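Enquirer: sequence plus predicted model, see below.
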Amino acid sequence: MSALDSGMGIGDAQAWGIDVRGNNVFLKPIAEKPETNLIITTNKGRTYSFQLVTSKSPHYIIKLACDKPKTGKDKKFDIPCFNGNANFRYGKWGDEALAPKYMWDDGRFTCLKFTKNDELPVAYQVASDSSESLINYHLEKDTMILHGISKEFRLRLGKQVLGLRSDDAISSGYNEKATSINGTRELNYD
């Protein structure tokens, strides 16, 4: 916990006594009803969120076990939003300066891969009545991952506009892994 990129935050700091020693966090309830939350971030980029409550049968020790990072030999070529079935058939029109280098969808997410130094446009989903609405997204390296699929998207940056369309968007529907993010982690309790 002493590294600059790790830390801890607690909702009601007066309700709990906290001591940190190396990778260990010691907690002791002080208040009569000390229910609060605790968030711990590690220097490995992990974030743990806890709900702290008192109990008649408490867990005195909780250990968190994480998989070790894969070595270069074990790493797979990781492509965002690719589950083995991808649609790359997208057409474009408008300001080519906004065009992504590649574009595809996997039936749940739409990915736009840009050149590393490109200024990223704002993405809009186009409805059947031609109205535009902002679409949520997140970035993974140089790939903009739109949270959904659509027959048509528009990218805007200043006065520039680029239309993107696919009549072949895959609709996979069911989420077999029951998660919306890759790399889910399990907590192992001893």
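Expert: Yes, it's here. Residues are numbered from 1 along each chain as shown.

Enquirer: alpha carbons only for contacts and neighbour counts from here, please
Expert: Fine.

Enquirer: can you pull out the helices in this structure?
Expert: Shown for the chain, no helices are assigned by DSSP state H.

Enquirer: can you give me the strands for it?
Expert: Secondary structure of the chain (DSSP state E): strands at 7-10, 16-21, 24-29, 36-41, 47-52, 91-94, 102-105, 110-113, 122-126, 132-134, 137-140, 143-146, 152-157, 160-165.

Enquirer: these: which one's closest to G173?
Expert: strand 102-105 (12.8 Å; C-alpha to C-alpha).

Enquirer: elements contacting that closest one?
Expert: Counting contacts by 3 or more C-alpha pairs under 8 Å, 6 or more residues apart in numbering; DSSP states H and E, strand 102-105 is packed against strand 110-113.

Enquirer: second structure for comparison follows:
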Amino acid sequence: MGFRAYVGFWFHCSPNPAIEQAGADTSERRNDDYDMKGDVAIAPTAVWDDGRFTYFQYDTSRRVPEIYEIQADGTEAAPKRHVDGDTIVIEGMATGFVLRLGKTVMAVRNNAYSPDGSFNRTGTTVPGWVRITKDGNHG
């Protein structure tokens, strides 16, 4: 019988050049101020939010963990999500998330969380598109 020791530390996610370019192509705000703590084996390649949704990008050859949102009372809940290519899109934002794959765990903290999110000025989620109503108003 043995024991397993765990030493944790927070480390900052490096900005991804592809994400930076995508952010330059739209008027949407990109927040990549996230820290991670735990087993790096399940760490995403990149994590960011746009003030509305949270994005976890993974190399396509890696096993992807389950993602749970940390609630105000400290409990974990499975958020509504969808997959877009190599990215898991969490339909919302939170102060933190917990990633789990078997007994492997990682915490992800949003250092720039704002409960108000950001206003969708274009009225659409399609980059480069703007919704214009019949009366000529935007959004």
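Expert: Received, thanks. Bear in mind that the values here come from a model prediction, so they are computed numbers and not experimental data.

Enquirer: Throw the strands of structure 1 into a markdown table and include mean neighbour count, thanks.
Expert: As requested, the strands of structure 1 are arranged in a markdown table below (neighbours: other C-alpha atoms under 10 Å):
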| stretch | mean neighbour count |
| --- | --- |
| strand 7-10 | 15 |
| strand 16-21 | 13 |
| strand 24-29 | 12 |
| strand 36-41 | 15 |
| strand 47-52 | 13 |
| strand 91-94 | 14 |
| strand 102-105 | 22 |
| strand 110-113 | 23 |
| strand 122-126 | 19 |
| strand 132-134 | 13 |
| strand 137-140 | 12 |
| strand 143-146 | 22 |
| strand 152-157 | 20 |
| strand 160-165 | 18 |
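
Enquirer: next, format these as CSV and append distance to D78 of structure 1.
Expert: CSV is the format used below for these (distance: least, C-alpha to C-alpha, whole Å):
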stretch, distance to D78 of structure 1
strand 7-10, 29
strand 16-21, 36
strand 24-29, 33
strand 36-41, 25
strand 47-52, 22
strand 91-94, 25
strand 102-105, 15
strand 110-113, 13
strand 122-126, 24
strand 132-134, 27
strand 137-140, 11
strand 143-146, 12
strand 152-157, 25
strand 160-165, 25
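
Enquirer: for those strands, which one sits closest to T184 of structure 1?
Expert: Here strand 47-52 is closest among these (C-alpha to C-alpha), at 12.1 Å.

Enquirer: figure out how far the closest one is from the centre of its chain.
Expert: Distance, stretch centre to chain centre, for strand 47-52 of structure 1: 18 Å (C-alpha atoms, centre = their mean, to the nearest Å).

Enquirer: residue range for it in structure 2?
Expert: Mapped onto structure 2 with TM-score structural alignment as the criterion, strand 47-52 of structure 1 occupies no residues.

Enquirer: other SSEs contacting that strand?
Expert: Under the contact definition 3+ C-alpha pairs under 8 Å, 6+ apart, strand 47-52 of structure 1 sits against strand 36-41.

Enquirer: do you know which of the strands of structure 1 lies nearest E186 of structure 1?
Expert: strand 47-52 (11.4 Å).

Enquirer: now do that closest one against strand 16-21, angle only.
Expert: Orientation check (axes from the mean of the first three to the mean of the last three C-alpha atoms, to 10 degrees): strand 47-52 of structure 1 against strand 16-21 gives 140 degrees.

Enquirer: right, and the strands of structure 1 - which one's nearest F82 of structure 1?
Expert: strand 102-105 (7.6 Å).

Enquirer: how far apart are the closest one and its match in structure 2?
Expert: With mean C-alpha distance after the TM-score superposition for structure 1, strand 102-105 of structure 1 departs from structure 2 by a mean of 0.7 Å once superposed.

Enquirer: what is the neighbour count of G107 of structure 1?
Expert: Residues contacting G107 of structure 1 under the criterion other C-alpha atoms under 10 Å number 22.

Enquirer: that one matches what in structure 2?
Expert: In structure 2, G107 of structure 1 lines up with G51, judged by TM-score structural alignment.
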